[in-house]
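Colleague: Okay, here's the prediction I keep looking at, along with the sequence it came from:
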Amino acid sequence: MPRLAQFVAALQQFNFADEPSTGRGMRLVMRDGCTRSAIDALRGTVDIDAAIAVWEASLRAPPWDRAPRWTHGNLIPTN
């Protein structure tokens, strides 16, 4: 396993339950209003009905029921 993958896997072993939250990982329903506003702001740019359908499907997903995890944004491919 490459060293970076080992490092990331090791990070997942820490208990972050008492650490501050950045808002990531919160229940999607808590972002419903602002997400719908953001989708509406894209009217004429994207298919609003399709975007709302995807968002509403996301809201029906089961909530995360495991221990909290931190996400390090610098490790995403677009960075």
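Modeller: Good, I have the coordinates.
Colleague: For the rest of this, base every contact and every neighbour count on C-alpha atoms.
Modeller: Noted.
Colleague: next structured bit after whichever helix or strand residue 5 is part of?
Modeller: If you go by DSSP states H and E, residue 5 is part of helix 3-11. Taking DSSP H and E as the definition, the helix or strand that follows helix 3-11 towards the C-terminus is helix 32-41.
Colleague: put this beside the first:
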Amino acid sequence: MSTAAAAQVAVLFAARTAGRMAGPFLRPIQLLIAWPVASQLAARHNAKAAEEELLLRRAEREEVEHFLRLLASERMSV
């Protein structure tokens, strides 16, 4: 094995070992970095769900108002 190949293997082994050692320490940091993105996505999802709920309630209210107008017009004509 040439010296360059041995050095390359040593570097790869050191990087692999360092990655294993840093893993438990990096995970919480990665979670903290990702938290604002996840939080923003959840907030957008909640806002969209609330908007859809408001639209459904508005449609139901308009449907009830229309039904009451029809009912009132039938009573007036009788």
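Modeller: Cool, got the structure. Keep in mind it's a predicted model, so treat the numbers as computed, not measured.
Colleague: With both chains overlaid, what TM-score comes out?
Modeller: Their TM-score after superposition, calculated using TM-score structural alignment, normalised by the length of the second structure, is reported as 0.23; 27 aligned residues with a Cα RMSD of 3.1 Å.
Colleague: before we move on, the earlier item: which outside residues touch the helix holding residue 5 of the first structure?
Modeller: The contact list for helix 3-11 of the first structure, computed with Cα atoms under 8 Å, 6 or more residues apart in numbering, is empty.
Colleague: same question, stretch 39-50 of the second structure
Modeller: With Cα under 8 Å, 6+ apart as the contact definition, stretch 39-50 of the second structure has no outside contacts at all.
Colleague: Return the residues in contact with residue 40 of the first structure.
Modeller: Taking Cα under 8 Å, 6+ apart, we find residue 40 of the first structure in contact with residue 48.
Colleague: do you know how far it is from residue 57 of the first structure?
Modeller: 17 Å (Cα to Cα, to the nearest Å).
Colleague: Over to residue 3 of the first structure?
Modeller: If you measure residue 3 of the first structure against residue 57 of the first structure using Cα to Cα, the figure is 37 Å.
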